[in-house]
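A.B. asks: turn this into a model:
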Amino acid sequence: MEVIREKQYARIIEGLENGEISSGRGLNQETSLRRYGDTRWGSHYITIIRLLAMFSSVLDVLEIIREDGMNSEQRTEAIVLTGIMESFNFVFMLHCLRRILAVTNELSQALQRKDHDIENAMSLLKTSKERFKLMRENDWESLLEEVSSFCIKHDIDILNMDDEYKLRGRSRRKSQGITNLHHFRYELFNNIIDIQLTELDDRFTETSMELLLCVACLSPNDSFSTFNKEKLIRLALFYPSEFSIVDLMVLGDQLDTYIIDLRGDDEFSGIEGIASLAEKMVKTKKNLIFPLVYMLIKLSLLLPVATATVERVFSAMHIVKSRLRNKMGDKWMNDSLVVYIEKDIFNKIDNEAIMKRFQNIKTRREQL
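C.D. replies: This next block holds a predicted model:
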C-alpha cells in the first residue's frame, strides 16, 4: 500500500507538471485502494472507482512484485494478476460494473440510512429501473468508446468486435460463430442489466412497495406533510391479526383527531423520523390517547424496511468478535455490539457518570 501511494503521488505530480490534471483546493487528495466489504452495500462501487483511478500505479506495483517478490508464489501471482488486468475483458468488466453500480448507488445509500426516507427511496427505485432500461438501449456505444480510450491510454490491445470471440479453455469448435460484439454486448452488458432489473423486481414487489409507501405516511417531517389517512388504513390492513374490523373503523376516526392534535402541538414541531415520533408520543403520553395509531408506528418500526440495521450488526461482529477473540461469550458480545453500533449515543455519556454508575453497583475497596 505504501508503494501504491508513492506511485500515485508521483503520477499526480507528473500530471500537474504536464498540465494533464488541474490543481486547486480539495483536488488530487491522497487516496488508496479500498477493500470491498462482504456486508456493506456500495463498497464494491468505491473499490472499482479507486482501481480505475489508480490503474497504472497498481500495475507498477505488480511489476515490482514480479521482480522483487519474497517468494516464487508471490511473483507468480503478480504475473497472473498483471496478465488479467492488461486484458480487454478485464477493462470492459471494470467499466461495465462501474456504470451498473453507479445506477443503484444512491438507492443503496438511501436504504442504509438509519432514518429511512422511504418515499425518496421508492422514488430512487423507480429511477434506477428507468436508468437501467435507458442504459440497455443507449449506452453500449459510449461504454465501448470509454473502454477503448482507457485501453489506448494504458497500452492494452483492443479487440475487434467483428472478430470471433475466443475464451480460455473453450475449444474453437464450441465458440465458433460467436463474435466479440455478441459476447460483450449481449452475453455480458445486456445480461447484467437484465439480472439487476430482475433482482430489483424480486426484492421490491408491488405489494412491498405499497407497504413501504404507506409507512412513509407516518413520517412527522415537515409537520406531517406526507400524512395520508387512506394509505394508513391500508397499512393496517396488512396486519389483520392486529386490527379487527372494528379497530379499522375506530382507526379512521382516531387518525382524524390524531393529525389535528399533533400538528397543533409544539412538542411535535421540528421532529424527524418515525422513531423520534414514537419517543415523543411516549413522553407526552399520546400513545395512550391514540393507541391504534401508536400500534401502527410500532409495527412500522419493526418492519424490516431494509437490511441496513442487520447489515451493520454483522459488519460490527467482524470487528468485535475477531479471530483473536472468537471465544467471546454471547452476553459479552451482545453488550459490546450495542456499545459499538450505538456509539453515537454512548459518546454523549460523560465518563464521570459511567464511573459513578460502576462505583454504585456494589461496595468497592477503592474509590474511582
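
A.B. asks: from here on, just use CA atoms for contacts and neighbour counts.
C.D. replies: OK.

A.B. asks: now the residue nearest to Ile156 when sequence neighbours are not counted: how far from Ile233?
C.D. replies: Leaving aside its chain neighbours, Ile156 sits nearest to Glu86 (5.8 Å; criterion: C-alpha to C-alpha, 6 or more residues apart in numbering). In this view, Glu86 and Ile233 are 59 Å apart by C-alpha to C-alpha, to the nearest Å.

A.B. asks: second chain to compare with the first, below:
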Amino acid sequence: MARLMQTIFQSFEFVFMVHLMQTVLGFTTDLNYALQKRDQDIVNAVELIFLTKLQLQQLREDPGWDDFLQEVESFCVKHNIKVPDMDSFYRPVGRDRRFFIKIKNMHRFHVDMFLSIIDRQLQELNERFDEVNTDLLICMAAFSPIDNFASWDKDKLIKLAQFYPSDFSSSEMSHLPSALRLFLTDMRRDERFRKVKSLAELSIMLVKTNMHNRHDVVYKLLKLVLVLPVATASVERIFSAMNYVKNKLRNKMGDQYLNDCLVTFIEREFFLKVKECDIINRFQAMKERKVKVTLRSHEDEATEI
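C.D. replies: Have a look, this model is predicted:
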C-alpha cells in the first residue's frame, strides 16, 4: 500500500491535480477572505467577484490551458516525473483500466479534469452571485463613502430601496430621490465625513453627529445595507461553528445550552478579554444557584460564606 501511494504521488496525474487546485483556489482566496470579514467592504467584494470570474474564464481559454500545461510539465521534468504523451491513450495510475473509457490523454486532462473543475467553480460562483444578488451588491456599493462618495449613484440607491418594499412606505419612496440629493450635499460639505472609509464608519459618524435624525430615510436604507452582509455571513459562521461545538461527544445538548456555547465560541475574541474573577463573581451572584465558598485569611483561618 505504501509503495502504491508513493507511485500515485509521483505520477503526472497527481501533480496535475495539485497544480490545478492550487491555481483555482488561489483565484478565489481573496474573495473568500473578503466575504468572511465582519466589516465587509461591499465595493471590494463586488470587484473581487467580477475579477474572480474573469480570471477563471481566462484560465479556461486556450492560452490559459497552454500556460498551465507547460507549468505542470516543467515541474515534472524538474522532479523526474514521467510526462505522458497527450496523443496516446490514458492509463490510470493504481486503478484498473476497465473502469475508464478508452480516451486520449489530452481529452482526459484537458476536458474531464481541467475544464470540468473550472466550469464547476464558475457555476458555483454564478449560483451564489446570480444576476439579482450581484445587482444588489452593485447597488449597495453606490453607498460607499470612499473618496468623498466617489461611487455615489442616486439611481442605484433608489433601485436598492425597491428591493425592500415592505420597509419603505409610498411616501418615503417618493421622498427618497430628494432625500438622497440632500444627504450627498450635506456629506460632501461636512469636513467630519471626509475621513470616513467604510459604511460602518459612516453610520457611526451619522449617529455621533446626530445627522441620522436629519436624514432618517437615507439612514434607514443605510441600516439595511449594513444588516444584509452581516446577517448572511453570521448564518454561515454559525453553521460552521456547530461542527466544533456539537460533535459526537456532545450530541445530546439542549437548544439553550447549544446556543450559549455557540455564542461564546463565535464571539470568543470578546470573551477572552473577560477576566476570570469577573466570571466567578457573576456566577456567585446568581440567585438561583447556591454556592459555598471558603475564604482563607492570611492567618489561614477558614471562613464559610
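
A.B. asks: mind listing residues that contact the helix or strand hosting Leu262 of structure 2?
C.D. replies: Leu262 of structure 2 belongs to helix 255-266 when assigned by DSSP states H and E. For helix 255-266 of structure 2, contacts defined as C-alpha atoms under 8 Å, 6 or more residues apart in numbering pick out Arg237, Ile238, Ala241, Met242, Val245, Lys246, Phe271.

A.B. asks: which residues in structure 1 does that helix match up with?
C.D. replies: Residues 330-341 of structure 1 are matched to helix 255-266 of structure 2 when aligned by TM-score structural alignment.

A.B. asks: how much does that stretch stray from structure 2?
C.D. replies: Taken over the aligned residues, the distance from stretch 330-341 of structure 1 to structure 2 averages 2.1 Å (mean C-alpha distance after the TM-score superposition for structure 1).

A.B. asks: ok so, going back, are any of the contacts of helix 255-266 of structure 2 buried, and which?
C.D. replies: The neighbour-count test (16 or more other C-alpha atoms under 10 Å) marks Ala241, Met242, Val245 as buried among the contacts of helix 255-266 of structure 2.

A.B. asks: secondary structure and distance to Ser88 of structure 2 added to the residues you listed, as JSON lines?
C.D. replies: Output for those, formatted as JSON lines (DSSP: H, G, I helix; E, B strand; the rest coil; distance: C-alpha to C-alpha, whole Å):
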{"residue": "Ala241", "secondary structure": "helix", "distance to Ser88 of structure 2": "48"}
{"residue": "Met242", "secondary structure": "helix", "distance to Ser88 of structure 2": "49"}
{"residue": "Val245", "secondary structure": "helix", "distance to Ser88 of structure 2": "51"}
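
A.B. asks: aligned partner of Asn89 of structure 1 in structure 2?
C.D. replies: By TM-score structural alignment, Asn89 of structure 1 lines up with Glu13 in structure 2.

A.B. asks: can you tell me the SS state at that match?
C.D. replies: Following DSSP: H, G, I helix; E, B strand; the rest coil, the label given to Glu13 of structure 2 is helix.

A.B. asks: distance of Leu181 of structure 1 relative to Leu167 of structure 1?
C.D. replies: Taking C-alpha to C-alpha, one finds Leu181 of structure 1 at 14 Å from Leu167 of structure 1.
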